[in-house]
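> predicted model follows, preceded by the sequence.
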Amino acid sequence: MDFLLEDIGYFDLTTHGLGIGDKKGVMSFAPKAEIVLCGTDEVKEILKKLDIAHTFFKKNGDRVMANETILECKSDAASLHKAWKISQNIFEYMSGIATYTNKLVKSAKAINPSISVSTTRKNFPGAKKLMLKAVMCGGGAPHRLGLYDSVLIFEQHLNFFSDKAELERGFKELKHNFIERKIAVEVDNFEQASYFASLGADILQCEKMDFELLKKCVKLKYEFPYLLLSATGGIHEKNIADFAECGVDFIVTSSPYHAKPLDIKVTIKETNR
């Protein structure tokens, strides 16, 4: 992905017009509040393309305190201004997702240290790689990368079967064809959960269930010890602990993708004065 072309275009009108492009300067980045940092790899590539001398003091996944320096760069003003805003944007958006994800993970693990927090594939098209990387920097995991990496049966799939006999044949064939894959099924009531557990589903994705219903589904693990259960639908930082208390094995959420970008202060100064 060419981040620079998107912002620079053909040239920087302002820096060129002011006649300051050849002057030497230093640029630094620091958060205005505590963050979990993400975006260093992408910013490093930008700096390398522009041949900007740089020193990173922090790496992806680091907890950075307010006003701690993340990065310092030295080059001519033309190059610094080309790198400035796109680098700031990357840090702010990716660190926002990483920091929010980390809050979710800490809240859930405070209830159940072995629980996992995963994110859906409802990411913004074209930004999946950056979003998932930020989630992982925050301690989360991808739930599904796409249709190609996991098996998850939705109601929209079930609507194509005329009766249970046909469905059960299809389910059996699916398990046989992809014997190395776990078979997950989205369910929204106990009857569905019990039925698919009896068919041999490996994972029940419990969609928008209230806490009592979710706890009832979790008890299926007594009858089917191999079974894993996830909670999904409307889960965010204010209620994730309540879902974790229900006993699910992992939590699936889209909320990190809507995290607010964080403020990263950028300072640029001339060095020869």
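Okay, I see it.

> from here on, contacts and neighbour counts on C-alpha atoms
Will do.

> from memory residue 109 sits against residue 117, does it?
No - judged on C-alpha atoms under 8 Å, residue 109 makes no contact with residue 117 at a distance of 9.0 Å.

> looking at these two, which is more packed in?
Taking other C-alpha atoms under 10 Å, residue 109 and residue 117 do not tie; residue 117 has more neighbours (27 against 16).

> can you pull the contacts of that one?
104-105, 108, 140-141, 250-253 (C-alpha atoms under 8 Å, 6 or more residues apart in numbering).

> change it to 7 Å
By C-alpha atoms under 7 Å, 6 or more residues apart in numbering, residue 117 lies in contact with 105, 140-141, 250-252.

> please apply the same query to residue 50.
For residue 50, the contact set (C-alpha under 7 Å, 6+ apart) comprises residue 79.

> please determine how far it is located from residue 76.
Using C-alpha to C-alpha, to the nearest Å, one obtains 10 Å as the distance from residue 50 to residue 76.

> before we move on, what about residue 225?
From residue 225 across to residue 76, the span is 63 Å (C-alpha to C-alpha).

> now swap in residue 186 and tell me
Distance, residue 186 to residue 76, by C-alpha to C-alpha: 55 Å.

> what do you get for residue 184?
Taking C-alpha to C-alpha as the measure, residue 184 falls 54 Å from residue 76.

> out of these two, which sits in the busier spot?
residue 184 (23 against 18).

> take a look at this one as well, against the first:
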Amino acid sequence: MPAVLHDAALQALLLEDAPYGDLTTDSLGLQGLTGRVVFAARQPMTVCGSEEAVRLFQLCGAEAHVLTPTGRHVLAGTELLAAHGPAPAVLLAWKVAQALVACSSGVASEVGRIVTVLRAAGCGQALACAGPAFPGTRAWMAKAVQAGGGIMHRLGLSESLLLCPEHRLFTDEHSLDDTVGRLRKLQPQKRLVAECGAMEEALALAASGADVLQLERFTPEAVRACRLALHTSRLHPMLVVSGGVDGDSAVAYAEAGADVLVSSAPCHAPPCDVEVRFSRDV
């Protein structure tokens, strides 16, 4: 999988960490010395970010190459990437590169874990991950989700229609049919997703023509009841379940009738433990 962070974004990460240079390295006078660094997994993980980490070392003036590409499932001890060059270069890139691989691999590994649980139970539903946990992380977060076998729920406000209760608060002078109809008329190529928090709301939105119902914080039992009520009413929107979906509950939601599972759990997954081994050229 190619790098998704361009050079300017990677340079910005380096600049954030060392806006005026590496004070310790510069003070030690390490110019003229060279060394090698290897990243390795300390635990089983789904690897992500090795391509961006390699480019960070290259931007700092070192030679570097990927040993394990993004998307690979590895055991503890597997080497992920290697870099060689001037000591100031490898020391400058080290921490930023390690953090990027650790955090993105943490997300990818949690996505992979939930997908594995679903498939082991015979559930084929897609796992979609909600937006990034923190602004500015969208690109590598989307890469990590894909590396783990998931899909992104939404990539932003510009590419999908999601009608929320907060929108409807400002359109209460119009009927629900009028609101849905307006969105369909102005965006005819987009499927309309409507967020709902109760059974009655879901039925009303489906009757108004919503293509997808995003059921917020429904229990598995409530999802099953909603599916039955929609079927009885001869309404057949896609059901997306969001809120409370994680590795412990994913199968229950899938078996209750959800078509797509949306989870923010991977976005808050702890970083993976990435070992960094340095050696000095003699």
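Looks like it arrived, so ask away. A quick note: this is a predicted structure, and the numbers were derived from the prediction, not measured.

> TM-score for the pair, please.
Comparison of the two superposed chains (TM-score structural alignment, normalised by the length of the first structure) gives a TM-score of 0.93, and 270 aligned residues with a C-alpha RMSD of 1.7 Å.

> wait, doesn't residue 48 of the second structure sit right on residue 103?
No - with contacts counted by C-alpha atoms under 7 Å, residue 48 of the second structure stays clear of residue 103, the gap being 8.6 Å.

> more neighbours, the two?
Between residue 48 of the second structure and residue 103, residue 48 has the larger neighbour count (other C-alpha under 10 Å), namely 35 against 24.

> the more buried one in helix, strand or coil?
Three-state assignment for residue 48 of the second structure (DSSP: H, G, I helix; E, B strand; the rest coil): coil.

> which bit of the second structure covers the top helix by length along the first structure?
Counting by DSSP state H, the longest helix found in the first structure is helix 77-111. The aligned range for helix 77-111 of the first structure in the second structure is 87-121, by TM-score structural alignment.

> correct me, but residue 43 of the second structure touches residue 76?
Yes - Residue 43 of the second structure is within contact range of residue 76, at 4.2 Å (criterion: C-alpha under 7 Å).

> now the strands for the stretch 101-250 of the first structure?
Listed in chain order, the strands of the stretch 101-250 of the first structure (DSSP state E, counting those that start in this stretch) span 116-119, 141-142, 151-153, 183-187, 203-207, 228-232, 250-253.

> out of the ones you listed, the one nearest residue 26 of the first structure is which?
Residue 26 of the first structure lies closest to strand 141-142 among the strands of the stretch 101-250 of the first structure, at 36.4 Å (C-alpha to C-alpha).

> compared with the second structure, how much does that closest one deviate?
On superposition with the second structure, the mean distance recorded for strand 141-142 of the first structure (mean C-alpha distance after the TM-score superposition for the first structure) is 1.0 Å.

> tell me which residues touch the counterpart of residue 142 of the second structure in the first structure, please.
In the first structure, the residue matched to residue 142 of the second structure (TM-score structural alignment) is residue 132. Applying C-alpha under 7 Å, 6+ apart to residue 132 of the first structure gives the contacts residue 142.

> and the gap between residue 132 of the first structure and residue 260 of the first structure?
Going from residue 132 of the first structure to residue 260 of the first structure by C-alpha to C-alpha gives 16 Å.

> now stretch 132-145 of the second structure: buried residues?
Within stretch 132-145 of the second structure, the residues scored as buried using 16 or more other C-alpha atoms under 10 Å are 132, 138, 140-145.

> need the contact list for residue 108 of the first structure.
Neighbours of residue 108 of the first structure in contact, by C-alpha under 7 Å, 6+ apart: 115, 240-241, 244.

> hmm, 8 Å instead?
Applying C-alpha under 8 Å, 6+ apart to residue 108 of the first structure gives the contacts 115, 117, 240-241, 244.

> out of those residues, who has the most neighbours?
residue 117 (27 neighbours).

> what separates that one from residue 69 of the first structure, distance-wise?
Distance, residue 117 of the first structure to residue 69 of the first structure, by C-alpha to C-alpha: 29 Å.

> repeat for residue 217 of the first structure
The gap separating residue 217 of the first structure from residue 69 of the first structure is 48 Å, by C-alpha to C-alpha.

> these two - which one has more neighbours?
Counted by other C-alpha under 10 Å, residue 217 of the first structure and residue 69 do not tie: residue 217 has more neighbours, with 24 against 17.

> can you tell me how far the aligned residue in the second structure for residue 64 of the first structure sits from residue 208 of the second structure?
By TM-score structural alignment, residue 64 of the first structure lines up with residue 74 in the second structure. In this view, residue 74 of the second structure and residue 208 of the second structure are 48 Å apart by C-alpha to C-alpha.

> again with residue 196 of the second structure
Distance, residue 196 of the second structure to residue 208 of the second structure, by C-alpha to C-alpha: 13 Å.
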